[in-house]
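Trainee: okay, here's the prediction I keep looking at, along with the sequence it came from:
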Amino acid sequence: MDVIRTAIGLMSGTSMDGIDVALVKTDGRGFIERGPFLGVPYEAEFRERLKRALDLARPLTDRRERPAELRDIELELTKRHAIAVTAFLERFGLSADAVDVLGFHGQTVLHRPDEGLTIQIGDGGDLARRTGISVVYDMRANDMRHGGQGAPLVPAYHAALAGKFQQAGEAVCFVNIGGISNLTSIGPDGRISAFDSGPGNTLIDQWVEMQTGKTYDSGGEIGGRGKVVAALAQRYLESPFFRGNVRRSLDRGDFAPLHQGDASLEDGARTLAHVAAASIVKSAGFLPEKPSIYIVCGGGRLNATLMAEFSVMAEALGSKVLTAEEAGFDGDAMEAEAWAYLAVRSLDGLPLTFPGTTGVEIPVSGGLLARP
């Protein structure tokens, strides 16, 4: 009989806006009982330190290398994750003894899949000591050692959730619109296909922050007042990323932000929302089957302008678009839930990635285990 474990997943994504904490009870296979969720935002000062970490990581060629300043940021990030776990346990009346494992994503500061290099900062051993809970971390590296892109990792969890939406001859596609967007298609035969689809929130966030000091376009309100600047949109959508059948995972620096003066505030936000939506549709053209249903999670689903653009494009091709909530899930929690699920799979030596998700040679497990 498969062992059911209680796991907490911790996710700090490319938007660098905070830590998502979610609890799942699972056997790492088909049994999933979703528990509570907590979002813990970063303050502006620490977000700037994380941006600094991107600069510090850029010249690195060894994923284990930690120059002094980057190491300091790593330890501060780890401490904040420990505080987030403690806050979560206190909020929901849980003890550390009730949790079998933490799935710790850390913060990606460099991702160059073509060079076989990915760096996530976050000290799993230190987190285990601070929380008193075993930690599975560094889950991307083994995939890359076996020829994979190291991303995306969430598809294994999406596949476990997809069952009730699969109908004969139809494919279900989960769309995660974070800083970078990615797709997971589960075909009628259960085959998983997944890849990054293009820019998500990052370009919009960068533009709005540069123009206003706000960290994002809340609800897509700014973009909703603008219009699409066709020449700017075309500049992004003609990227070589959208040509050819070789899909690859993206780093947040792969698409350059708009420059001051390229557009008005509103037109820039609207154009970048259009680009995010069109990127999903263009990339979905590389899936084995046309999706019948798109289920949208991640922060981008809250941008009404982006979602309106995407819905129009998808429905014109005969596909239905649902938010995670309309599908019965929690779109904020899903990535953190996935990291909890993957941690349990790692403990059991089950595959985290597959040839159809990261391009890895064979299905492989991954992750390192740190005990308190």
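Mentor: Here it is on my side, so go on.

Trainee: every contact and neighbour count from this point should use C-alpha atoms.
Mentor: Noted.

Trainee: nearest residue to Val321 in space, please, no chain neighbours.
Mentor: Tyr294 (4.8 Å; CA to CA, 6 or more residues apart in numbering).

Trainee: quick check, the one you found in a strand?
Mentor: Yes - Tyr294: assigned to a strand according to DSSP: H, G, I helix; E, B strand; the rest coil.

Trainee: wait, isn't Ser185 in contact with Glu170?
Mentor: No - when contacts are counted by CA atoms under 8 Å, Ser185 is not listed as touching Glu170 (10.2 Å).

Trainee: ok, the two, which is more surrounded?
Mentor: Here Ser185 and Glu170 are set side by side on neighbour count (other CA atoms under 10 Å), and the busier one is Ser185, at 30 against 17.

Trainee: give the contact list for the more buried one.
Mentor: Ser185 makes contact with Ala171, Val172, Cys173, Phe174, Arg191, Ile192, Ser193, Ala194, Leu287, Pro291 under the criterion CA atoms under 8 Å, 6 or more residues apart in numbering.

Trainee: once you drop chain neighbours, what's closest to Ile8?
Mentor: The spatially closest residue to Ile8, leaving aside those adjacent along the chain, is Leu23, at 4.4 Å (CA to CA, 6+ apart).

Trainee: what packs against the helix or strand where the one you found lies?
Mentor: Assigning secondary structure by DSSP states H and E places Leu23 in strand 18-26. Using 3 or more CA pairs under 8 Å, 6 or more residues apart in numbering; DSSP states H and E as the contact test, the elements touching strand 18-26 are strand 5-11, strand 32-41, helix 68-91, helix 334-347.

Trainee: check it against this one:
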Amino acid sequence: MSEIYVGLMSGTSLDAMDAAAVRFDGPLPVLLATHTTEWPSELKGKIQQLCQSGNDEIRRLAEVDPAIARVSAQTVKSLLVKAGLTAEQVTAIGSHGQTIRHIPELGYTLQIGDPNILAEQTGITVVADFRRRDMAAGGQGAPLVPAFHRAVFTSETAHRVVVNIGGISNVSILPPGSEQSPVTGFDTGPGNLLMDYWCQQQWNTPYDKDGFHASQEPHDPILLETLLSEPFFRLPAPKSTGRELFNPAWLSSMLEGFSGLSPTTIQATLCRLTARCVADAIKQHGPETGEVFVCGGGANNKTLMTMLRKEMPNKRLGSTSDLGVDPQWVEAIAFAWLAQQNILNLPGNLPDVTGASGLRVLGGVYPA
């Protein structure tokens, strides 16, 4: 029998907890079932507060850490019911946890959601805390999904890029037959994070469905160049980022002097920023690229996909569904795969991507 793993993912966008039951027994992972749990609004607010410095953080962390674990456990239980699986049939859960700090230049990253509680309440072995071993070896601890992208999406003949657009965007540049070739991967900058925030502020909606608001007016070229003046965009790879940089305060500072722009123009410009940063990264680090496949929530944003096509007119652009993997579930599947790598005592990082001194088995194991 093939082994079944569960991947748990809650990203920078903080939209929901995603869970995927996955079987690995061929060139492509087999997605058995999925389940999404929206964050309770009160808990989501507490997580957002923890993402920034504040008073009494240790007490608030002690409250939120187990609360996330309990939501994770309930999500897994609901997933098992959907899949018709028992806990005994699952080898392990790969839990990303919720990132509340990621400051690689200080050698610091923290994902919370107590894996002890998750193992106790599900009766399934948990693999968690994937990033810190890579960081201990001198790496950024992120992005980690390029190792999965290489294993699943590499072509023997085509130069490919997989673009993951969640709260933050990252690219995996995959040369043909890249088991023998180095893979480049890094965060390019904001993905949906700033667009989601702007939607919440202007229209009281959680995100820009289908990119509707961003499609109403053209972007503003001057504002775009102002946004692109952020030094992060000029840093060499490896590099990674998060809410610590791209947050409401950053956006407010960039919008000073642009009070005459309409909310839809600003939304269009934020959308173009995401597309431009992805395209610039591919142009600089993967000029031979012929095929670009998008995953994550950004794959569902029609306006963003249109802007990506405008930025990369000579490349084939699609989503990972063209390669047989649902773009909405790539990250959750990736953490199921990372759990399997750990259980098999195989490395889960790519030193060329993270900057670590070598390959490492990632994650700590919390037995059922």
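Mentor: Yep, that arrived. Note that the coordinates shown come from a computational prediction; the quantities given were computed from them, not determined experimentally.

Trainee: common neighbours of Ser185 and Glu170 of the first structure, please.
Mentor: Listed contacts common to Ser185 of the first structure and Glu170 are Pro291; contacts here mean CA under 8 Å, 6+ apart.

Trainee: count of neighbours near Leu94 of the first structure?
Mentor: Neighbourhood size, Leu94 of the first structure [other CA under 10 Å]: 12.

Trainee: that one -> the second structure?
Mentor: For Leu94 of the first structure, the equivalent position in the second structure is taken to be Leu85, counting by TM-score structural alignment.

Trainee: where along the stretch 51-200 of the first structure do the helices fall?
Mentor: For the stretch 51-200 of the first structure, the helices defined by DSSP state H, counting those that start in this stretch cover 68-91, 124-131, 141-145, 155-161.

Trainee: in CSV: those, plus distance to Pro199 of the first structure and mean neighbour count.
Mentor: As requested, these are arranged in CSV below (distance: least, CA to CA, whole Å; neighbours: other CA atoms under 10 Å):
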stretch, distance to Pro199 of the first structure, mean neighbour count
helix 68-91, 25, 18
helix 124-131, 29, 20
helix 141-145, 22, 21
helix 155-161, 18, 22
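
Trainee: ok so, going back, map the residue nearest to Ile8 of the first structure across to the second structure for me.
Mentor: Counting by TM-score structural alignment, Leu23 of the first structure lines up with Ala21 in the second structure.

Trainee: ok, now Ala7 of the first structure?
Mentor: Using TM-score structural alignment, Ala7 of the first structure pairs with Tyr5 in the second structure.

Trainee: its match contacts Val22, correct?
Mentor: Yes - look at Tyr5 of the second structure against Val22 with CA under 8 Å: they come within range, at 5.4 Å.

Trainee: and the two? which has more neighbours close in?
Mentor: Comparing Tyr5 of the second structure with Val22 by neighbour count (other CA under 10 Å), the higher total belongs to Tyr5, at 27 against 23.

Trainee: in the contacts of Ser185 of the first structure, which residue is surrounded by the most others?
Mentor: Using other CA under 10 Å as the neighbour criterion, Ala194 leads the contacts of Ser185 of the first structure with 32 neighbours.

Trainee: just to check, that residue is in contact with Thr184?
Mentor: Yes - taking contact to mean CA under 8 Å, the distance of 4.3 Å between Ala194 of the first structure and Thr184 places them in contact.

Trainee: what is in contact with those two at once?
Mentor: Here Ala194 of the first structure and Thr184 share the contacting residues Pro155, Thr357, scored by CA under 8 Å, 6+ apart.

Trainee: for Glu230 of the second structure, what are its contacts?
Mentor: For Glu230 of the second structure, no residue counts as a contact, taking CA under 8 Å, 6+ apart as the criterion.

Trainee: show me what it aligns to in the first structure.
Mentor: Alignment of Glu230 of the second structure against the first structure is given by TM-score structural alignment, with Ser239 as its counterpart.

Trainee: Val171 of the second structure matches what in the first structure?
Mentor: Structural alignment (TM-score structural alignment) places Val171 of the second structure against Leu183 in the first structure.

Trainee: and that match, what does it touch?
Mentor: By CA under 8 Å, 6+ apart, the contact list for Leu183 of the first structure reads Cys173, Phe174, Val175, Asn176, Ala194, Phe195, Asp196, Ser197, Ile280, Ala284.

Trainee: and those residues, which of them are in strands?
Mentor: Secondary structure assignment by DSSP state E places Cys173, Phe174, Val175, Asn176, Ala194, Phe195, Asp196, Ser197 of the contacts of Leu183 of the first structure in strands.

Trainee: the first one matches what in the second structure?
Mentor: Structural alignment places Cys173 of the first structure opposite Val161 in the second structure (criterion: TM-score structural alignment).

Trainee: so that match touches Ser178, yeah?
Mentor: No - Val161 of the second structure is beyond contact range of Ser178, at 11.7 Å (criterion: CA under 8 Å).

Trainee: what comes up buried for stretch 197-213 of the second structure?
Mentor: Going by neighbour count (16 or more other CA atoms under 10 Å), the buried part of stretch 197-213 of the second structure is Tyr197, Trp198, Cys199, Tyr207, Asp208, Asp210, Gly211, Phe212, His213.

Trainee: could you dump those into TSV with distance to Gly113 of the second structure and secondary structure added?
Mentor: What follows is those, written out as TSV (distance: CA to CA, whole Å; DSSP: H, G, I helix; E, B strand; the rest coil):
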residue	distance to Gly113 of the second structure	secondary structure
Tyr197	24	helix
Trp198	28	helix
Cys199	28	helix
Tyr207	25	coil
Asp208	28	coil
Asp210	31	helix
Gly211	32	helix
Phe212	34	coil
His213	34	helix
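
Trainee: now the equivalent of Val40 of the first structure over in the second structure. Nearest residue, chain neighbours left out?
Mentor: Alignment note: Val40 of the first structure maps to Thr37 in the second structure; criterion TM-score structural alignment. Using CA to CA, 6+ apart and skipping the chain neighbours, the partner closest in space to Thr37 of the second structure is Met17 (5.1 Å).
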